[in-house]
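> missing the sequence, but the structure's below:
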């Protein structure tokens, strides 16, 4: 009976992780300043120190404690990103993510480079005109690249097609600073579809990245 119970748990785990990840990931952000013209506290205020991202069926909703893009909602059905620069604002802007031109990039994948929150991670080093981005990700937390195939902004479609997973850590290197975004909690849970609907009584306007 004990062996049967163990086998059942193993099969349940395999079935769970073979599906696209649904749930919530909490991240923290740390910054390293490389320019005397930047103020660390102002950078934290602008970009935030914590983010909470919800994933379901190709949708994602991210909220941060930042002054810039503190609310971000992606819908694969209409290939739009909706966002607010102030979480309390009653205006939501939107951008089409499928109208940009794909840009040149280089990449390298390294296997089994780290373990984060118990997940064994591969590493994707991705370089384009925006800088160098290093992603740590686990196949246990999968995404479907089909949901992002028209997300051309910042080469996101290419990045998701390479990882086929959410990231658990992201290091971004720019000339003036670096930011290290790392997951502090991963919660598998069924989310309501209503979570990914736009708030009511908001102005909706065309915006620009």
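Looks like it came in fine. No experiment lies behind these values; they were computed from the predicted model shown. Numbers count the residues shown, from 1 in each chain.
> make it CA atoms for all contacts and neighbour counts henceforth
Noted.
> burial count for the closest residue to residue 65 other than its chain neighbours?
Spatial nearest neighbour of residue 65, chain neighbours left out: residue 48 (5.0 Å); criterion: C-alpha to C-alpha, 6 or more residues apart in numbering. A count of nearby residues for residue 48, using other C-alpha atoms under 10 Å, gives 22.
> Spit out the contact partners of residue 48.
Taking C-alpha atoms under 8 Å, 6 or more residues apart in numbering, we find residue 48 in contact with 29, 64-67.
> ok, 7 Å please
With contact taken as C-alpha atoms under 7 Å, 6 or more residues apart in numbering, residue 48 is in contact with 64-66.
> Could you list which of those belong to strands?
Using DSSP state E, the members of the contacts of residue 48 that fall within strands are residue 64.
> Now do stretch 136-148: everything it contacts.
17, 20-21, 58, 76, 119-124, 157, 160-161, 163-170.
> Next up, a structure to set beside the first:
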């Protein structure tokens, strides 16, 4: 009888090990949330900048992933070092080249259980200089770490190699925003290889500058802005507070103004970021000039208008006659 139970136990153990060794294959549905950390920049503007929809469907098979929302399709394949993606309304497939990683991240793991989509998940946090990424995972959803690639995002590489799991929640926090993916449905099923095939479209390296246009005042270039400032600056304040030193012919003070151009082309919150370096009256005048400027063309990302944080210099120059 003991031999029988030992034999049964051995079969169970071998069965469990075999099941664990097979990487997760199936489909996971995620809810997407975007929060701006700047009260002057709307959540929607950040969502548009990140090309984030409200939900995302992820197909996973042997390290290959297909992530698709209403705005973005991203495909990662184990036979390529590139990440391929396309945007809704643009008939081009873009790719990112591998990036160099020269930093050692800080790793924090927690065994505190959080239930996500019916799975009891632990957390794994990676801190780098630019962001904090926290993954929630159930070890039962095994993913072979051999599928991590040298060019993968540093946080994901660390997560996969140390947890050997598929994540069910991911929180990315940067200085500007918090982006969250939370699984609400997990389906283990056979996934066709065709899911990871690229569409027959032109392929090009992604250049952010070709998708994003910064705001400009009335017309592109500095001419309109310079004319506006020269016409509206209070010359009496310049004479009063910008004193020319003896023996000199010119003196000046410059205000650096940080402000928001909203998606509607209106100037929002504004502040002088070097106010300790100039006279308070001039700082106040610089804010007036910025806040009374009308005719801004808002920033756009792939044609969609968004809020944009920008800096302009207002120079108060006094010259001897």
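In hand now; what should we look at? Every value quoted in this text rests on a predicted model; they were computed, and no experiment measured them.
> Residue 28 of the first structure -> the second structure?
Using TM-score structural alignment, the equivalent of residue 28 of the first structure in the second structure is residue 31.
> returning to that earlier point: now which residue in the second structure aligns to the residue nearest to residue 65 of the first structure?
Looks like residue 48 of the first structure aligns to residue 53 there (TM-score structural alignment).
> does that match sit in a helix, a strand or a coil?
Three-state call for residue 53 of the second structure (DSSP: H, G, I helix; E, B strand; the rest coil): coil.
> And it, how far from residue 226 of the second structure?
Residue 53 of the second structure sits at a distance of 39 Å from residue 226 of the second structure (criterion: C-alpha to C-alpha, to the nearest Å).
> And residue 116 of the second structure, by the same measure?
With C-alpha to C-alpha as the criterion, residue 116 of the second structure and residue 226 of the second structure are 55 Å apart.
> Between these two, which is the more surrounded one?
Taking neighbours as other C-alpha under 10 Å, residue 116 of the second structure and residue 226 compare with residue 116 leading, 18 against 12.
> what do we get in the first structure for the more buried one?
Residue pairing (TM-score structural alignment): residue 116 of the second structure is matched to residue 116 of the first structure.
> ok, its match to residue 110 of the first structure distance?
Applying C-alpha to C-alpha to residue 116 of the first structure and residue 110 of the first structure gives a distance of 15 Å.
> Over to residue 193 of the first structure?
Distance, residue 193 of the first structure to residue 110 of the first structure, by C-alpha to C-alpha: 35 Å.
> hmm, back to that, might one say that the match of residue 28 of the first structure is in contact with residue 185?
No - if you go by C-alpha atoms under 7 Å, residue 31 of the second structure and residue 185 don't touch, sitting 9.6 Å apart.
> related to what we said a few turns ago, so the match of residue 28 of the first structure is in which element?
For residue 31 of the second structure, the element it lies in under DSSP states H and E is strand 26-36.
> what sits up against that strand?
With contacts defined as C-alpha under 7 Å, 6+ apart, strand 26-36 of the second structure is touched by 42-43, 46-47, 53-61, 176-191.
> Next step: the residues you listed restricted to helices.
43, 46-47 (DSSP state H).
> Show me where the stretch 201-321 of the second structure has its helices.
With DSSP state H, counting those that start in this stretch, the ranges of helices along the stretch 201-321 of the second structure come out as 223-232, 235-241, 280-291.
> before we move on, back to that, just give the nearest non-adjacent residue to the match of residue 28 of the first structure, would you?
Sequence neighbours aside, residue 55 is the residue nearest to residue 31 of the second structure in space, at 4.6 Å (criterion: C-alpha to C-alpha, 6+ apart).
> so who does that neighbour touch?
Counting by C-alpha under 7 Å, 6+ apart, residue 55 of the second structure makes contact with 30-32, 69.
> Same check on residue 67 of the second structure?
Counting by C-alpha under 7 Å, 6+ apart, residue 67 of the second structure touches 56-59, 73-75.
> Turn those residues into TSV, including neighbour count.
What follows is the contacts of residue 67 of the second structure, written out as TSV (neighbours: other C-alpha atoms under 10 Å):
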residue	neighbour count
56	22
57	18
58	19
59	22
73	19
74	20
75	21
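> how about stretch 40-50 of the second structure: buried residues?
Of all the residues in stretch 40-50 of the second structure, those buried under the rule 16 or more other C-alpha atoms under 10 Å are 40-43, 45-49.
> Pick the one among those residues closest to residue 230 of the second structure.
Using C-alpha to C-alpha, residue 40 is the member of these that lies nearest residue 230 of the second structure, at 27.7 Å.
> What is the equivalent residue in the first structure for the closest one?
Aligned by TM-score structural alignment, residue 40 of the second structure pairs with residue 37 of the first structure.
> Now do that match against residue 175 of the first structure, distance only.
According to C-alpha to C-alpha, residue 37 of the first structure and residue 175 of the first structure sit 12 Å apart.
> How about residue 144 of the first structure?
For residue 144 of the first structure, the distance to residue 175 of the first structure equals 32 Å [C-alpha to C-alpha].
> more crowded one of those two?
Using other C-alpha under 10 Å as the criterion, residue 144 of the first structure and residue 175 rank with residue 144 on top: 18 against 10.
> do you know how far that one is from residue 161 of the first structure?
Plainly put, residue 144 of the first structure is 8 Å away from residue 161 of the first structure if you go by C-alpha to C-alpha.
> coming back round to it: assign the match of residue 40 of the second structure to helix, strand or coil.
coil.
> Just the endpoints, please. Distance across stretch 217-236 of the second structure?
One end of stretch 217-236 of the second structure to the other measures 25 Å (C-alpha to C-alpha).
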